[in-house]
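> all I have is the shape, not the residue letters:
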């Protein structure tokens, strides 16, 4: 299992395509060059001003090293102003532990579920009945964020999975996502 960030950006109206073009052209390879595995990148199908993406790291120590290398490196320095100009909020980030997720090529739509179970044992029973390996189940990573320049949402205990499943009996956020093909 890897350390995974699920990042949801709220963008300035009409700026999503500009960010996606910049992201795909510069940031995917720039992050991969410093050891970051860039996973699925998505347009939120219910909000034209949201961009959702995942990236993963082998562990928390590797996360810190890779983030320091990327955000102090030439790719970010050259393009950060253009990227930041598209964003209203980039701090909606869940720090998770799981396999990461990239949709199969040609997948037109992905559903992501963010669930806040109130009981770990009851969730395990639910997952055993309704979620398989294809759902790429993730859970909150409770380690301290050791790269505070990039905030993460703290104090939450969530489970995140990809693909359709029987609705759980706990509060959820459902995301309908259109994969970006890079």
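Done, it's in. Note that the structure is a prediction, hence the values are computed from the model and not measured.
> alpha carbons only for contacts and neighbour counts from here, please
OK.
> for the chain, what spans make up the strands?
With strands called from DSSP state E, the chain shows them at 2-11, 37-44, 50-57, 87-98, 110-115, 138-140, 159-162, 172-179.
> now the ones you listed in CSV, with distance to residue 131?
Output for the strands of the chain, formatted as CSV (distance: least, Cα to Cα, whole Å):
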stretch, distance to residue 131
strand 2-11, 19
strand 37-44, 19
strand 50-57, 20
strand 87-98, 14
strand 110-115, 12
strand 138-140, 11
strand 159-162, 8
strand 172-179, 15
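> show me the one of the ones you listed that comes nearest residue 152.
strand 87-98 (4.8 Å; Cα to Cα).
> angle of the closest one against strand 110-115?
80 degrees (axes from the mean of the first three to the mean of the last three Cα atoms, to 10 degrees).
> in strand 87-98, what counts as buried?
Of the residues in strand 87-98, 87, 90, 93, 94, 95, 96, 97, 98 count as buried by neighbour count, 16 or more other Cα atoms under 10 Å.
> and here is the other one:
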């Protein structure tokens, strides 16, 4: 396992109308370097293509103690102190956060030293499934039955995460109390993503077997994500 990502936060912020680009400018200019200086890995940050006021991002940690140390260092440190008021002014809700661990990380998932090239029109897409319990067999079903169909239709997962059942060791930032599985794939652009969706809709295995089983195994409807990486995102 890449030591940067044994623990992952998946965070989704609801922002004030029209303020997303303001937060992204702050984030890419100050918060990426500021957090990574404390030992975090900021793997990806995104505009949600379907929710204009949602900002989504992923950060990784070596382990749980490293998470506590890094979060304390950043949120009580000089970078957050200097820019927190401007960042908080863009937000309505920042508590939609999940504590996860990797099930699989493919070679396209960014390493610590991956570039932040900017300027591409790629799409990162996936879903969050809401599960009943950590021992429900969901991960095994996903790996054995869902991944083959996703891969065959052009969406081989780059990253698959599931909930890490552990106490939140930085209480100032709340976490959602639920069990999930989340996956992400990358596409060179919206046409490639749309073609994946067309093939998935035409797949009898997906429509008649896999999708109904996913619905039965979920405690509420899945969240689908279609994301555009910011200029400072490694995951693209």
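Nice, thanks for sending it over. All values derive from a computational prediction rather than experimental measurement.
> superposing both, give me the TM-score.
In this superposition the chains share a TM-score of 0.90, using TM-score structural alignment, normalised by the length of structure 1; 181 aligned residues with a Cα RMSD of 2.3 Å.
> which residues in structure 1 does stretch 94-101 of structure 2 align to?
Here stretch 94-101 of structure 2 aligns to structure 1 at residues 90-97, judged by TM-score structural alignment.
> contacting residues around the matching stretch?
If you take Cα atoms under 8 Å, 6 or more residues apart in numbering as the criterion, stretch 90-97 of structure 1 is touched by 1-10, 138-142, 150-153.
> nearest to residue 25 of structure 1, of the buried residues of strand 87-98 of structure 1?
Residue 25 of structure 1 lies nearest to residue 87 out of the buried residues of strand 87-98 of structure 1, by Cα to Cα, at 17.5 Å.
> in contact with the nearest residue to the closest one once chain neighbours are set aside, which residues?
Excluding its sequence neighbours, the residue lying closest to residue 87 of structure 1 (Cα to Cα, 6 or more residues apart in numbering) is residue 11, at 4.2 Å. The neighbours of residue 11 of structure 1, taking Cα under 8 Å, 6+ apart as the test, are 49, 50, 51, 86, 87, 88, 89.
> can we see that at 10 Å?
Residues near residue 11 of structure 1 by Cα atoms under 10 Å, 6 or more residues apart in numbering: 19, 47-51, 84-90.
> any chance of those in a markdown table, with distance to residue 62 of structure 1 too?
Converted to a markdown table, the contacts of residue 11 of structure 1 look like this (distance: Cα to Cα, whole Å):
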| residue | distance to residue 62 of structure 1 |
| --- | --- |
| 19 | 26 |
| 47 | 33 |
| 48 | 33 |
| 49 | 31 |
| 50 | 28 |
| 51 | 25 |
| 84 | 25 |
| 85 | 28 |
| 86 | 28 |
| 87 | 26 |
| 88 | 28 |
| 89 | 25 |
| 90 | 21 |
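> any idea how far the counterpart of residue 21 of structure 2 in structure 1 is from residue 179 of structure 1?
In structure 1, residue 21 of structure 2 lines up with residue 17, judged by TM-score structural alignment. Counting by Cα to Cα, to the nearest Å, the gap from residue 17 of structure 1 to residue 179 of structure 1 is 13 Å.
> got any residues that touch both of the two?
Counting by Cα under 10 Å, 6+ apart, the residues touching both residue 17 of structure 1 and residue 179 are residue 43.
> these two - which one has more neighbours?
More crowded of residue 17 of structure 1 and residue 179, by other Cα atoms under 10 Å: residue 179, with 23 against 14.
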